[in-house]
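Asker: just the structure for this:
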Amino acid sequence: MKTKLVALLFFVSLFTACTKNDEAQLSLDEALIGNWNLKKVYGGLQGINIDYSQGEVIWTFNFQTNEITVVNNITTNGPEDIHAGLDSGTYSFNIQQNGQLISLFIEGIKKGDLLIEDDKLSIDDGLAADGFVSVFVK
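Answerer: Next up is the predicted model:
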């Protein structure tokens, strides 16, 4: 009887753990669905602080194809263009979660760590003193 109870508890805990991980991934996927407009890029040794207008740079995540579509409408060659990130196009992406740390990889290269708060997405490239943070809003 004891063996059956231990086996039952093991399978219940295994099922519960899988369900929680699946739910966490689903909520992350659901949180990223939609159009994300680049709002601000800040950081770096020079103290860059650039604001962007709605529609200038838009990212759309597709979890069915693991692709991100970028529309980059920046027409200048200045700092706004340099720090806007990716050019218009479609790129493969994946997300890796290690505990509380959620990392975004685009075309196999780490873009940064994600922080999602309501309708705000921050991507921190993780370089302590000279790194940048890109802030997107829905």
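
Asker: drop to CA atoms for contacts and neighbour counts, all remaining ones
Answerer: Noted.

Asker: ranges for the strands of the chain?
Answerer: Remark: strands assigned in the chain by DSSP state E are 35-43, 48-51, 57-62, 67-72, 89-98, 101-106, 109-117, 120-124, 132-137.

Asker: redo those as TSV? Include distance to residue 12 and mean neighbour count.
Answerer: Shown next, in TSV, are the strands of the chain (distance: least, C-alpha to C-alpha, whole Å; neighbours: other C-alpha atoms under 10 Å):
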stretch	distance to residue 12	mean neighbour count
strand 35-43	38	21
strand 48-51	50	14
strand 57-62	33	20
strand 67-72	35	19
strand 89-98	24	14
strand 101-106	27	16
strand 109-117	31	16
strand 120-124	35	20
strand 132-137	39	21
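
Asker: I figured residue 36 hits residue 137, correct?
Answerer: Yes. Residue 36 is within contact range of residue 137, at 5.3 Å (criterion: C-alpha atoms under 8 Å).

Asker: to compare against the first, here's another:
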Amino acid sequence: MNFKFSFLFILSTVLTSCSLGDNTSYQDIITYKEQWHLVESNGGVSGSTSQFELHTIVWEFDGEEENLTITNNNTDDSKEDLLDSGTYSFSQNNETDKSYLSINGTEYGEVTFESTGAFTLDGTSLSTGTVSDGYSYEFTRILVEVD
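Answerer: This is a model prediction of the structure:
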């Protein structure tokens, strides 16, 4: 009996001395921004395919300001990489079940999200119809911690 009492006393002391309070510091919340990395382009008249390493061509969308900032570090002129480095305005046009991306007032194609981490910009599919010599661009999302 004495063993059972001692065990229960120790158990109750351990359980009641544990804090159930939330001591989480909310100053340590981490914020991320999305970067979309162009990883492949294919199409055109010749049907060429070009692949890019991550961080070579990065697109950052600012939905509030409707700006697109592109950092294009591609030095190989034989690869189709769409746009040069710079800040552009963008808009999204939704028609029926399709979404089209326009940059600086020019429509560049249909946007399709394969998953939360990838999208395709299909320059062969425009809101006005199909284009036989357009390019398709594959993007991969990377989350970057913001200081």
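
Asker: rewinding a little: so which of the strands of structure 1 comes closest to residue 80 of structure 1?
Answerer: Nearest to residue 80 of structure 1 among the strands of structure 1 is strand 48-51 (6.8 Å), distances taken as C-alpha to C-alpha.

Asker: neighbouring contacts of the closest one?
Answerer: 39, 40, 41, 42, 43, 80 (C-alpha atoms under 8 Å, 6 or more residues apart in numbering).

Asker: now stretch 45-62 of structure 2: which residue numbers in structure 1?
Answerer: The aligned range for stretch 45-62 of structure 2 in structure 1 is 45-62, by TM-score structural alignment.

Asker: please say which position in structure 2 residue 30 of structure 1 maps to.
Answerer: For residue 30 of structure 1, no residue is aligned by TM-score structural alignment.

Asker: what is the neighbour count of residue 30 of structure 1?
Answerer: Close neighbours of residue 30 of structure 1, defined as other C-alpha atoms under 10 Å, add up to 11.

Asker: again, but for residue 85 of structure 1
Answerer: Residues near residue 85 of structure 1, counting by other C-alpha under 10 Å: 15.

Asker: show me what it lines up with in structure 2.
Answerer: Counting by TM-score structural alignment, residue 85 of structure 1 corresponds to residue 82 in structure 2.

Asker: if I look at residue 134 of structure 1, how far off is residue 57 of structure 1?
Answerer: Counting by C-alpha to C-alpha, to the nearest Å, the separation of residue 134 of structure 1 from residue 57 of structure 1 is 11 Å.

Asker: then residue 87 of structure 1?
Answerer: Distance from residue 87 of structure 1 to residue 57 of structure 1, counting by C-alpha to C-alpha: 9 Å.

Asker: shared neighbours of those two, which are they?
Answerer: With C-alpha under 8 Å, 6+ apart, residue 87 of structure 1 and residue 57 have common neighbours 70, 71, 72.
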